[in-house]
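>>> please find the sequence and the predicted model below.
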Amino acid sequence: MLRPQVDADGAPFWAYAARGELRVQACADCGEPRFPPRPCCPHCHSFAHEWRPTDGRGRVWSYVVAHPPLLPDYAAHAPYNVILVELSDAPRVRLVGNLVTGPGAPLGSFPRERLDRLRIGARVQAVFDGSGLPRWVLERP
């Protein structure tokens, strides 16, 4: 399975996620949340930042269902979904992940016959699987 390439700016995001917390970087001066993490605020150009907890809720902003041919590490999981989630309490922040059936469920666990429930605007909640990768479940399965 592919792992994220962690840099100094994003390392806190992954450290919090490994503990089961979804946090986003925010400017300590103007308060704007930002993702991906970076040293300078794109709004006020401040270098001051903090990591704010989120409630982990959002909505599906976009999605795709991947089918073969794929990277070899993912072929066995196909077809699987990839979703782009807009966070409810930080609407300028969008995170990529997968819709799964529950905490700890593997990639591809969301059944193909239920893909009709995967739609733009569907409400989702972040869950963690112990690997530090945030995944998502439907709020109303």
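Thanks, I have the structure now. Here the structure is a predicted model, which means the values were calculated and not measured. Numbering: from 1, shown residues only.
>>> C-alpha from now on. contacts and neighbour counts both.
Will do.
>>> tell me the contacts of the most centrally placed residue in the chain?
The centre of the chain sits closest to residue 95, judged by C-alpha atoms, centre = their mean, with a distance of 3.8 Å. For residue 95, the contact set (C-alpha atoms under 8 Å, 6 or more residues apart in numbering) comprises 35, 84, 85, 86, 87.
>>> structure B:
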Amino acid sequence: MATALPSEQVRITTDPTTEPFWQAAKERRLVAPRCGACGHFRLPPTPYCPECQSAEVDWVELAGRAVVYSFAVVHGFPGLPDVTLVPAVVDLPDAPGARLVSNIVGVDPEAVEIGMELTVDFHPIADGWLLPVFRPAADE
């Protein structure tokens, strides 16, 4: 079964550009930055829009749906030989053009496929933060 890394193994660092993403995750909300000038979504968060270079940003709350764009299956992790991870790049339908790198959890790795529909979940990590991870959608 695919899982996330143990909580104490994952630490994050925030800055003014990424802080809104992590604060929303702490509240179990998935958000994405959208340019306030041209409307382009961008993940990971960046200080300037890659399309128009504006610094204006609106943080949009997403429904938490995603679709597998790409993935790998990792058997074992340094110091954790029995862990199976499924790191993935997911498309976010509510944020056209934005993709997020995350993990798929709670699934047999053999069942994961490109195009699979997912829903967000939140995994506790170090220092009280929550990490967005994804599970197969209920109708899968």
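All right, it came through fine. Given the structure is predicted, the values throughout are model-derived calculations rather than measurements.
>>> could the contacts of residue 95 of the first structure go into CSV alongside secondary structure and distance to residue 65 of the first structure?
What follows is the contacts of residue 95 of the first structure, written out as CSV (DSSP: H, G, I helix; E, B strand; the rest coil; distance: C-alpha to C-alpha, whole Å):
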residue, secondary structure, distance to residue 65 of the first structure
35, coil, 24
84, strand, 12
85, strand, 15
86, strand, 18
87, strand, 21
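>>> from the residues you listed, keep the buried residues only.
84, 85, 86, 87 (16 or more other C-alpha atoms under 10 Å).
>>> please, where are all the strands along the first structure?
Taking DSSP state E as the test, the strands found in the first structure are 23-27, 33-34, 49-53, 57-66, 80-87, 94-97, 123-128, 134-138.
>>> and the third one, which residues are buried?
Of the residues in strand 49-53 of the first structure, 49, 51 count as buried by neighbour count, 16+ other C-alpha under 10 Å.
>>> ok, longest helix in the first structure?
Criterion DSSP state H: the longest helix present in the first structure is helix 11-18.
>>> that one vs the second structure, mean deviation?
For helix 11-18 of the first structure, the mean distance to aligned residues of the second structure following superposition is 0.4 Å (mean C-alpha distance after the TM-score superposition for the first structure).
>>> neighbouring contacts of that helix?
6, 22, 23, 24, 25, 51, 128, 130, 131, 132, 133, 134.
>>> returning to that earlier point: any chance of TSV for the buried ones among the contacts of residue 95 of the first structure, columns distance to residue 14 of the first structure?
Output for those, formatted as TSV (distance: C-alpha to C-alpha, whole Å):
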residue	distance to residue 14 of the first structure
84	18
85	17
86	18
87	17
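>>> and stretch 14-25 of the second structure, what's buried?
If you call a residue buried by 16+ other C-alpha under 10 Å, then stretch 14-25 of the second structure has these buried ones: 18, 20, 21, 22, 23, 24, 25.
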